[in-house]
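K.L.:
give me a model of this one.
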Amino acid sequence: MTLALLFPGQGSQSVGMGAALADAFPSARSVFAEVDEALGQNLSQLMREGPEDQLTLTENAQPALMSVSVAAMRVLRTEFDFDLAKATYAAGHSLGEYSALCAVGAISLADTARLLKLRGQAMQRAVPVGRGAMASLIGPKTDLALAEEAAKAGSEVGVCVVANDNNNGNVVISGDKAAVDRAIEKAKELGARAIPLNVSAPFHCPLMQPAADEMATALASATIVAPSVAVVANITARPETDPEVIRRLLVEQVTGRVRWRESMEWMAGEGGVTRFAEIGSGKVLTGMAKRIAPDAESTALNTPEELEAFATSF
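P.N.:
Next up is the predicted model:
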């Protein structure tokens, strides 16, 4: 068995996430307390009690999702003696790449929290509200080629690119609102369904360059060491362990495409992964894994019971 650990991205947040872990395990509470201290913010209370509209804000959702993922990993290791060496790869969707890097020791928890807080704020500052948009192209005819054709049509009136290649049947486009609207029309002509996303900014497109510049400055002074488990990067869809390469790719990731389908295909194929475990909040990546790599086992680990069952399965 070859194991890969997966870490969810924005959209998986929900009020109450992490509460069961905090109630059950001191190790989880210590993670949430450390994040609160690093940010100078009672993020753990916001996660537990809401309100949802505040938790959903990008600058809160990003460090919150990371903290739940890292808390779950700490519970696995501290409470259930899970050996991280059992994993061959780790990967995270967009902000989840930071969760993965923190979980495997490449970036400290406090630094990861601060970087993600800044990342969320910088992404929000990069584009005035209302100028940008994102849309999910879905349906059996939807694949990367269809999405790129739709984005090409959109780019005739503004910035429009493929932002997230999640899996066949689910590809996200991003850019100027007028351009995304044009791309939606084209996608429908090509046989896809198109759903505008309720997001505060057009992530993973060239309009995010001001945010990438901010992150380049912040990451230049951040301490990054070689991870204990290779992290499959969104930008390359390949495992990376060199700290300087990781630093550069985290900057490129702000404007670049999340190559999730390719990452999963590489892990399930050349990487030989037979078991995927999604660590943290929600089951979004588990659903994608089952579609991309149906022959592999895929499990979401959200609750104390799920974590215990997973740890004792080795």
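K.L.:
could you use CA atoms for every contact and neighbour count after this?
P.N.:
Fine.
K.L.:
I'd say residue 239 and residue 229 touch.
P.N.:
No. Judged on CA atoms under 8 Å, residue 239 makes no contact with residue 229 at a distance of 9.2 Å.
K.L.:
identify the contacts common to these two.
P.N.:
Both residue 239 and residue 229 are in contact with residue 89, where contact means CA atoms under 8 Å, 6 or more residues apart in numbering.
K.L.:
the structure of the following sequence is requested for comparison with the preceding one:
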Amino acid sequence: MRAFIFPGQGSQSVGMGQALAAASATAREVFQEVDDALGQRLFRIMGEGPPDELTLTQNAQPAIMANAIATLRVIEREGGVRLADKADYVAGHSLGEYTALCAAGAIDLATTARLLKLRGLAMQAAVPVGQGGMAALLGADLRIAQIIAEAAAEDDVCTVANDNDPTQVVISGSKAAIDRAIGLAKDHGAKRAIALPVSAPFHCPLMQPAADAMGAALDEARIEAPLVPVYANVTAAPVTDPDTIRRLLVEQVTGMVRWRESVLAMQSAGVDRFVEIGGKVLGPMVKRIAPDVDAISVVTMDDIEALVRDS
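P.N.:
Just a heads-up that it's a prediction; the model follows:
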């Protein structure tokens, strides 16, 4: 069994999508459709930067999605490998869950782009710059991370944001609490704690204003049943019902990304091959979670051709 998976924020880089667009009219169509939906030249920012403009979360989120969907469309239309025929499940990390839903036909491309633009803007507006933070705890599992977060919180917000794999968990909250957590990390069993260069504390209760904004937007968005089940970040379980998908996407804004559990759940369901589309972050993460599975990352035309040959 096979799962197609889609990366989250942090996988953006200036130049992304350029080689794909140069080689494929299908990819160019995707990037143009996203530009038209947003009313901005996002593909130019993806290609030329500057890096700080691409890194802005309201640009990075739709850009990462567009790059992954362009890759998938080339696989499907030019390689003849259709997701509905070859994937048993889809999943995505944080914003990648929207990409997964788009890939599986639950949300159309233009709507996905607009939702992610709004998601980025709402997340940035939820907490003033400098008042929140995130940190990666390396050499720490979920239990250790929860102990560190609880010890650091005091009267502030500090919670686990991303349970990525057995060796990396990300915490999020007020800057004061995150600073305390970094200082406490080694004493509580983590090998290292690194402050992340983010502009907002994602996936924690401080994001409630953004969750409210996404709730209103998702109420108006058309969501269909996906072609294959989507593993939701906040439940680490498959979902197909549109109303449930809508609710879980709202919960995801403030909730923990249960990526490690999602991969293990897919493995337990029979998935033995994970195909990351449009990034090179999740494939290695999957191998740290489930060493016995096959995990590949598909980014370039050469990667696409290799996937098509193997399919």
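K.L.:
so after superposing, what's the score?
P.N.:
Once the chains are laid over each other, their TM-score by TM-score structural alignment, normalised by the length of the second structure reads 0.98; 309 aligned residues with a CA RMSD of 0.7 Å.
K.L.:
re the thing from before, residue 239 and residue 229 of the first structure: which has the busier surroundings?
P.N.:
residue 229 (25 against 21; other CA atoms under 10 Å).
K.L.:
who touches the more buried one in this structure?
P.N.:
So residue 229 of the first structure contacts 84-85, 87-90, 104, 241 (CA under 8 Å, 6+ apart).
K.L.:
out of these, who's nearest residue 128 of the first structure?
P.N.:
residue 90 (34.0 Å; CA to CA).
K.L.:
quick check: the closest one touching residue 228?
P.N.:
No. Look at residue 90 of the first structure against residue 228 with CA under 8 Å: they stay out of range, at 9.9 Å.
K.L.:
overlap of the contact sets of these two?
P.N.:
In contact with both residue 90 of the first structure and residue 228: residue 104, using CA under 8 Å, 6+ apart.
K.L.:
residues in contact with stretch 217-228 of the first structure?
P.N.:
85, 101, 104-108, 111, 115, 241-244, 247, 251.
K.L.:
give me the buried subset of those.
P.N.:
By neighbour count, with 16 or more other CA atoms under 10 Å, the contacts of stretch 217-228 of the first structure hold 101, 104-108, 111, 115, 241, 243, 247, 251 as buried.
K.L.:
so which bits of stretch 32-52 of the first structure are buried?
P.N.:
Using 16+ other CA under 10 Å as the test for burial, stretch 32-52 of the first structure gives 32, 35-36, 39, 43-44, 46-48, 50, 52.
K.L.:
my understanding was that residue 207 of the first structure contacts residue 124; is that so?
P.N.:
No. Judged on CA under 8 Å, residue 207 of the first structure makes no contact with residue 124 at a distance of 11.0 Å.
K.L.:
who's more crowded, those two?
P.N.:
residue 207 (23 against 20).
K.L.:
let me know the secondary structure of that one.
P.N.:
With DSSP: H, G, I helix; E, B strand; the rest coil as the basis, residue 207 of the first structure sits in helix.
K.L.:
check contacts around it.
P.N.:
If you count contacts by CA under 8 Å, 6+ apart, residue 207 of the first structure has them with 126-127, 159, 175-176, 255.
K.L.:
give me that answer again for 7 Å
P.N.:
127, 175 (CA atoms under 7 Å, 6 or more residues apart in numbering).
K.L.:
in the second structure, what residue corresponds to residue 64 of the first structure?
P.N.:
Using TM-score structural alignment, the partner of residue 64 of the first structure in the second structure is residue 63.
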